[in-house]
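# I'd like to go over a predicted model; first the sequence, then the structure.
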Amino acid sequence: MLIIKKLPKLKYIIKEFHKKNKSIALVPTMGNLHDGHLKLVSEARKNSDILVVSIFINPMQFSDNNDLLTYPRTLNEDYKKLKKHHVDLVFVPKSTEIYPNGLKNQTYVNVPILSSFLKDMYCPIHFQGVTTIVSKLFNLIQPNMAYFGEKDFQQLVIIRKMIIDMNFSIDVIGIPTVRNKDGLALSSRNIHLNPQELKLATNLNKIMNYIAYQLVNKKLNINQITTQAKEMLLNKGLKPDGLAICDEITLDKLTIQSRNAAILIAAKIGNTRLIDYQKVIL
């Protein structure tokens, strides 16, 4: 397994892979790898000659500097896990390698409209950071396919739109969320939860299931469902920090033409913000 930190070496090796007509899969991550990440890696390994995993904690997508500083860093453990999963190349650049002139002087990529939807889930600046770093990785690695988790569903929709708009010839594959035995979506941020908070966090998925039940059975309208769900979160010790029931394709309001709904939910437990997603066939 190659571990590469510098751009010139990465470009040289990627060029050699392409000369040999090797198919390349990319799994972009910020490290602190868990079974959710490794599911992406496993799926990517099945479908490519060369598997590249990037580990980069991207400062451009953090609005809170403390959140950036406290983001879990487990690089040595990550290397061991990736080696076991037969990854060919790990790209681990420093911020100065990616943004040599600093963030303020960096050209950025912004996907309009979709990045502004669901403002209570994320601020548009977050997605500006995501699309900028992902487009840079796409240009550097030139993968045939890239794998992303569905838990960050708005991110997945935005990246797919960016692919179309920027004419990237890359297949973007979304992989279903991996959960623990209690239904909690795996996340690098779960490490910040104490045992009591972990127990409370399982209610996030339960309330999302309740929303899905109401949507399918059409007993309540969207506003009623949203109000009830937020009350349920509070009653379970979770602070609502974003809740959207929207069209799966457009992320806009559900219409008669909507075939599937997307439930996107975010809540805080202490200082930890968790997100989740569920698809509902209407």
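Thanks, I have it. As the structure is a computational prediction, the values presented were derived from the model and not from experiment.

# For the rest of this, base every contact and every neighbour count on C-alpha atoms.
Noted.

# Next, please give the residue ranges for the strands of the stretch 101-250 of the chain.
145-149, 171-175, 239-247 (DSSP state E, counting those that start in this stretch).

# Would you mind putting the ones you listed into TSV with distance to Lys268 and mean neighbour count alongside?
Shown next, in TSV, are those (distance: least, C-alpha to C-alpha, whole Å; neighbours: other C-alpha atoms under 10 Å):
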stretch	distance to Lys268	mean neighbour count
strand 145-149	21	22
strand 171-175	24	17
strand 239-247	5	21
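
# and the ones you listed as JSON lines, adding distance to Asn66?
Formatted as JSON lines, these follow (distance: least, C-alpha to C-alpha, whole Å):
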{"stretch": "strand 145-149", "distance to Asn66": "25"}
{"stretch": "strand 171-175", "distance to Asn66": "30"}
{"stretch": "strand 239-247", "distance to Asn66": "18"}
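
# mind checking which of the ones you listed is nearest Ile207?
Proximity to Ile207 (C-alpha to C-alpha) singles out strand 239-247 among the strands of the stretch 101-250 of the chain, at 11.1 Å.

# So what touches the following helix or strand past the closest one?
Following strand 239-247 in sequence order, the next helix or strand is strand 260-269 (DSSP states H and E). With C-alpha atoms under 8 Å, 6 or more residues apart in numbering as the contact definition, strand 260-269 has outside contacts at 121, 153, 193, 197, 200-201, 204, 208, 211-212, 233, 237-248, 251, 254, 273-282.

# filter those residues to the buried ones?
Restricting the contacts of strand 260-269 to buried positions leaves 121, 153, 193, 197, 200-201, 204, 208, 211-212, 233, 237-248, 251, 254, 273-280, with burial counted as 16 or more other C-alpha atoms under 10 Å.

# thinking again about what came up before, of all the strands of the stretch 101-250 of the chain, which lies closest to Lys15?
Among the strands of the stretch 101-250 of the chain, strand 145-149 comes nearest to Lys15, with 16.4 Å by C-alpha to C-alpha.

# by contact count, what packs against that closest one?
strand 24-29, helix 35-46, strand 171-175 (3 or more C-alpha pairs under 8 Å, 6 or more residues apart in numbering; DSSP states H and E).

# Check it against this one:
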Amino acid sequence: MLEIDRIFPLREQLSSWRQSGQSIALVPTMGNLHAGHLSLVDKAKTVADRIVVTIFVNSIQFVAGEDFASYPRTIGQDRAKLAAIGTDILFHPLEEEIFPESPEQHTTVMVPSLDNIFCGKYRPGHFAGVATVVAKLLNIIQPDVAVFGEKDYQQLLVIKQLVRDLSMPVRIIDSPTVRESDGLAMSSRNIYLNAEERMIAPMLFQVLSRMKDEIINGNSAYTEIEQRAQDELGQAGFATEYVAIRAANNLAEAGTGDLVVLAAARLGTARLIDNVVIRR
């Protein structure tokens, strides 16, 4: 595995692969890799010849009061995990390589229709930060495909929208959420859960799954389903930000097409998000 921290040598290597007819997949991450991240790499290996994983803790997607300074940085362990599963390049740039000037002066990419709803409402500016750095990584690497997890569902839709709107020649591929044995969605921030909270945390997925079952069984009283779920989470100790049933393709009001049931809630110092999709 090559480890590169500068744009110019990265592009030189990618150019040589393209000239030999090899396809390239990108897996962007912020590091502290777990089995969910590694599943994205495995997915990428099924659709491209060469795999580039990026590790960049993106300061502009953290809002005031969040954990940018304390976000787990485990580059040594991450490097070993990526090498073990056959990653071709680890691109691990310094902030000044991505933002030669201050991040505050950098051009910003925003997807207005998704920017300030749900997670965007509670984390103002977060999705503009994500969209800006993902757009930059896509331009730097120019992959044939990029793989993103379904756990961060709103983020996935933001990225698909920016690729469509900016006519980027890249295919965005979803990869299913990877869960612990008790159903908790894997997340780098699960380490913030104490032992008691960790016992409670799987209830988020359980509640979403019951909502899905109700809808599949014909209950279309979505507001009532959402409220019951929020009450149940509150009684269990979650500080719920939202529980919502929405159109799966754009998070608009639910219609007759596919749906997504999504939620965000705090449990102690951990902010948990999860979702389940209903195909119909």
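Arrived safely. Keep in mind it's a predicted model, so treat the numbers as computed, not measured.

# TM-score for these two?
For these two chains in superposition, a TM-score of 0.96 is obtained (TM-score structural alignment, normalised by the length of structure 2); 280 aligned residues with a C-alpha RMSD of 1.4 Å.

# about what we covered before: most tightly packed of the helices and strands packed on strand 145-149 of structure 1?
Among those, ranked by average contacts under mean count of other C-alpha atoms under 10 Å, first place goes to strand 24-29 (a mean of 24).

# what's the spacing between it and its chain's center?
13 Å (C-alpha atoms, centre = their mean, to the nearest Å).

# what comes into contact with that strand?
Residues contacting strand 24-29 of structure 1 (C-alpha under 8 Å, 6+ apart): 37, 40-41, 44-45, 47-57, 134, 141-148.

# Also stretch 15-23 of structure 2?
Contacts for stretch 15-23 of structure 2 (C-alpha under 8 Å, 6+ apart): 24, 48-50, 143-144.

# Stretch 218-238 of structure 2 too?
200, 203-204, 207-208, 211, 239-240, 242-245, 265-267.

# cool, and stretch 33-41 of structure 1?
Here stretch 33-41 of structure 1 has contacts from 27, 29, 51, 53, 74, 78, 81-82, 85, 87, 147-149, 175, 177-179, 186-188, using C-alpha under 8 Å, 6+ apart.

# Tell me the buried residues within the residues you listed.
Buried among those (16+ other C-alpha under 10 Å): 27, 29, 51, 53, 78, 81-82, 87, 147-149, 175, 177-178, 186-188.

# how about the helices in the stretch 1-150 of structure 2?
7-19, 35-45, 75-84, 95-98, 112-115, 119-122, 126-141 (DSSP state H, counting those that start in this stretch).

# so can I have CSV of those helices showing distance to Leu157 of structure 2?
Listed next are the helices of the stretch 1-150 of structure 2 as CSV, based on distance: least, C-alpha to C-alpha, whole Å:
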stretch, distance to Leu157 of structure 2
helix 7-19, 27
helix 35-45, 17
helix 75-84, 26
helix 95-98, 23
helix 112-115, 8
helix 119-122, 12
helix 126-141, 11
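
# These: which one's closest to Glu66 of structure 2?
When these are ranked by proximity to Glu66 of structure 2 (C-alpha to C-alpha), helix 126-141 comes first, at 10.7 Å.

# Quote the end-to-end distance of stretch 161-175 of structure 1.
17 Å (C-alpha to C-alpha, to the nearest Å).

# Identify the residues contacting it?
Applying C-alpha under 8 Å, 6+ apart, the contact partners of stretch 161-175 of structure 1 are 39-40, 111, 131, 143-150, 156, 160.

# which of these lies closest to Ile4 of structure 1?
Nearest to Ile4 of structure 1 among these, with distances taken as C-alpha to C-alpha, is Pro143, at 16.4 Å.

# Any idea how many residues pack against the closest one?
Using other C-alpha atoms under 10 Å, the number of residues around Pro143 of structure 1 comes to 25.

# By how much does the helix or strand containing Leu272 of structure 2 deviate from structure 1 on average?
Element membership for Leu272 of structure 2, per DSSP H and E: strand 270-278. With mean C-alpha distance after the TM-score superposition for structure 1, strand 270-278 of structure 2 departs from structure 1 by a mean of 0.6 Å once superposed.

# so that strand corresponds to what in structure 1?
Matched against structure 1 by TM-score structural alignment, strand 270-278 of structure 2 falls on residues 272-280.

# now that stretch: how far from the chain's centre is it?
11 Å.

# Next, the contact list for the spatially closest residue to Ala263 of structure 2 that is not a sequence neighbour, please.
Nearest residue to Ala263 of structure 2, sequence neighbours excluded (C-alpha to C-alpha, 6 or more residues apart in numbering): Val243, at 4.4 Å. Applying C-alpha under 8 Å, 6+ apart to Val243 of structure 2 gives the contacts 226-227, 229-230, 261-264.

# Please repeat the previous calculation with a cut-off of 10 Å.
Applying C-alpha atoms under 10 Å, 6 or more residues apart in numbering to Val243 of structure 2 gives the contacts 118, 207-208, 223, 225-230, 233, 261-265, 273-275.

# do Lys43 of structure 2 as well
25, 27, 146-148, 173-176.

# Could you report the neighbour count for Asp165 of structure 2?
For Asp165 of structure 2, the count of nearby residues is 10 (other C-alpha under 10 Å).

# can you check Gln224 of structure 1 too?
Count around Gln224 of structure 1 with other C-alpha under 10 Å applied: 11.

# How much space separates whatever residue of structure 2 lines up with it from Ile215 of structure 2?
Alignment note (TM-score structural alignment): Gln224 of structure 1 maps to Glu224 of structure 2. For Glu224 of structure 2, the distance to Ile215 of structure 2 equals 11 Å [C-alpha to C-alpha].

# repeat for Val158 of structure 2
26 Å.
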